[in-house]
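**Q** only geometry, no sequence info:
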């Protein structure tokens, strides 16, 4: 049975805790089943984990989710438990250190932004594969991966609003207003993606596919959350936002073409056609009015803006490599094969 629009609007706010993927995420998830007691967490094991691996990525995401919708049966006091925050800080240090080491640096914002506008011909990225080669099950896998991001698409960016001033603040709010549907709930981009999931025979429930999605897709959401929650990383969040908006329109156009090739319904295509138009406008607003005004006020943040862009591109590249390696080998890119669709094409 296909969920109705009313069903999508009245789903439970919270969701179940994820299944752990290693000792670190096991520690976090097990702790959240109890009441906070401000007991110290073991920090010695954090430095030995893979900064991009399943265990740390899930543990960090679980901590961050306490600042969004939380979890069923988890005490809300965990959100600001000092010992859990201490553990989260240790995990963030590992993740952020790896990103700073692996992402390209510099402070030439214009050069980096110009680079995002240049596409290699012929392209060989995920959206090119989807347009030219993907079957419907691979497209549904792509939707499941992106559900972790798109069902909270604009939320972490809102944290930077009180950390900006003047035109940068006003213009970022204008972009966010579009992301949230211009005051119409049914037009919010997260809602459009939920409609897409229903059209593809997938669940629109928030984080429904969390246990199925591997670390590369989750790490991108962790990046957004980390940048948003730390005032000192406000420049990096603005850089991330700009990178996402600049690169979305051309890839969205290719995915819309893929969906048309596969015979998908209009509810699947609308999310991408909406982004073709909206993000082309957002690109200019973010570059000129948000980044431009921010750097006029705080020129020392140029390096952070570049880092936010580079870190986003790094993690998107890791996700692309994972997806393409799986699909070209005819393997699922998820942690389990999706159940057969109940709706859609």
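**A** Thanks, I have it. A quick note: this is a predicted structure, and the numbers were derived from the prediction, not measured. Residues are numbered from 1 along each chain as shown.

**Q** Please count neighbours and contacts with C-alpha atoms only from this point.
**A** Fine.

**Q** In the helix or strand that contains residue 90, which residues are buried?
**A** Residue 90 is located in helix 82-102, with elements delineated by DSSP states H and E. Neighbour-count burial for helix 82-102, with 16 or more other C-alpha atoms under 10 Å as criterion, is recorded at 83-85, 87-88, 90-92, 94-96, 99.

**Q** and what of stretch 180-187?
**A** Buried residues in stretch 180-187, counted by 16+ other C-alpha under 10 Å: 180-181, 187.

**Q** Can I get those residues in CSV including secondary structure and distance to residue 240?
**A** Shown next, in CSV, are the buried residues of stretch 180-187 (DSSP: H, G, I helix; E, B strand; the rest coil; distance: C-alpha to C-alpha, whole Å):
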residue, secondary structure, distance to residue 240
180, coil, 18
181, coil, 21
187, helix, 23
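
**Q** Closest one of those residues to residue 207?
**A** Checking those against residue 207 with C-alpha to C-alpha, the nearest one is residue 180 at 18.6 Å.

**Q** ok, the closest residue to the closest one other than its chain neighbours - contacts?
**A** Leaving out its chain neighbours, the residue that sits closest to residue 180 by C-alpha to C-alpha, 6 or more residues apart in numbering is residue 188, at 4.2 Å. Residue 188 makes contact with 178-182 under the criterion C-alpha atoms under 8 Å, 6 or more residues apart in numbering.

**Q** which pair in the residues you listed spans the largest distance?
**A** Pairwise distances across the contacts of residue 188 peak at 7.3 Å for 179 and 182 (criterion: C-alpha to C-alpha).

**Q** another one to put next to it:
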């Protein structure tokens, strides 16, 4: 992936160091700007995924980079506590039912309804562009949890992930299916091609998964995040597929969404009971983390949807140049 353009002094300093234009990272970075914060985090996190063009892989474990990442993570986690409340102890036996309550709660605007019935070709194309930042590496952040689990929870997670990766068949991998949707919109399917255009909420949603997935201490949170995703996926993906068909999308264009309608209807039960429920029973002290991860996933996704719809209501592009009034909630 090509390094993106800086969005503030901290991301600029990080990019300069990674590209050899500077040798020193800021020891006391001012991470007050949410756009700068989330690009900084995204750049740091990508070092643990597929990396950046021209950047040495040894940066992944560089102590100075990890110190900067840790400071940015502290700011992000503090903001998450503000909007979602901190994790609290809960009865492990209630985790599946509480997840169901969270999934059923209406906390955001119906982006899927808009895309199904009203979105223009250009608006749907922008939606796909934003989503590509995650979908071209779909399931990868949650896979970090596999070696950190055991027993029933691990088996359930692997069952979900196996479907996400197409059962070992490249053409059926969800990452590959999404490329077909992008091709229909004549978008660049290169991994990370639209990071520069991604808004703060888009980056924050991606950073949330990495924040949870890359830390063993947050293993309950990444389980809750995945459960929330799987339990709120079927109906929106049906709407996305129907919206694409309304715009003339062919079976290749809708294959990604149609696959999720079928797969996630099964994943919903596996995620709530076999994965999250089993995890909470095995590690009851982290049951509250599961619900916290789910709350964060749903809240940040709702903020992202609200921002996207607001831009279209104003007749504007949803690209990152637009000011987002609620972006301050994504940074402490």
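**A** Nice, I can see it. In this text the structure is predicted, and so the values were computed from the model without any measurement.

**Q** Mean deviation, the longest helix seen in the second structure versus the first structure?
**A** The longest helix of the second structure (DSSP state H) is helix 287-313. Compared with the first structure after the fit, helix 287-313 of the second structure shows a mean deviation of 0.7 Å (mean C-alpha distance after the TM-score superposition for the first structure).

**Q** Now that helix: buried residues?
**A** By 16+ other C-alpha under 10 Å, the buried positions in helix 287-313 of the second structure come out as 287-309, 311.

**Q** Specify, as a residue range, where that helix falls in the first structure.
**A** Taken onto the first structure by TM-score structural alignment, helix 287-313 of the second structure occupies residues 302-328 there.

**Q** Check whether the spatially most central residue of the second structure sits in a helix, strand or coil.
**A** The second structure has residue 206 as the residue nearest its centroid, 3.3 Å off, counting by C-alpha atoms, centre = their mean. With DSSP: H, G, I helix; E, B strand; the rest coil as the basis, residue 206 of the second structure sits in helix.

**Q** correct me, but it touches residue 135?
**A** No: contact criterion C-alpha atoms under 8 Å: residue 206 of the second structure and residue 135 do not qualify, at 10.0 Å.

**Q** What segments of the stretch 1-150 of the first structure are helices?
**A** Assigned by DSSP state H, counting those that start in this stretch, the helices in the stretch 1-150 of the first structure fall at 5-9, 23-32, 54-65, 82-102, 109-116, 126-132, 136-150.

**Q** After superposing, tell me the mean distance of the last one to the second structure.
**A** Read that as helix 136-150 of the first structure. Looks like 0.3 Å for helix 136-150 of the first structure (mean C-alpha distance after the TM-score superposition for the first structure).

**Q** Show where that helix falls in the second structure, residue numbers please.
**A** Under TM-score structural alignment, the match for helix 136-150 of the first structure is residues 121-135.

**Q** and the matching stretch, which residues are buried?
**A** For stretch 121-135 of the second structure, the neighbour count (16+ other C-alpha under 10 Å) marks 121, 123-135 as buried.

**Q** got JSON lines for the residues you listed, with distance to residue 34 of the second structure too?
**A** Listed next are these as JSON lines, based on distance: C-alpha to C-alpha, whole Å:
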{"residue": "121", "distance to residue 34 of the second structure": "30"}
{"residue": "123", "distance to residue 34 of the second structure": "25"}
{"residue": "124", "distance to residue 34 of the second structure": "26"}
{"residue": "125", "distance to residue 34 of the second structure": "25"}
{"residue": "126", "distance to residue 34 of the second structure": "21"}
{"residue": "127", "distance to residue 34 of the second structure": "21"}
{"residue": "128", "distance to residue 34 of the second structure": "23"}
{"residue": "129", "distance to residue 34 of the second structure": "21"}
{"residue": "130", "distance to residue 34 of the second structure": "17"}
{"residue": "131", "distance to residue 34 of the second structure": "19"}
{"residue": "132", "distance to residue 34 of the second structure": "21"}
{"residue": "133", "distance to residue 34 of the second structure": "18"}
{"residue": "134", "distance to residue 34 of the second structure": "19"}
{"residue": "135", "distance to residue 34 of the second structure": "23"}
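
**Q** Quickly name whichever of those is closest to residue 270 of the second structure.
**A** Distance to residue 270 of the second structure across those (C-alpha to C-alpha) is lowest for residue 135, with 21.2 Å.

**Q** Relative to residue 243 of the first structure, how far out is the corresponding residue of the first structure for residue 65 of the second structure?
**A** By TM-score structural alignment, residue 65 of the second structure lines up with residue 84 in the first structure. Distance, residue 84 of the first structure to residue 243 of the first structure, using C-alpha to C-alpha, to the nearest Å: 31 Å.
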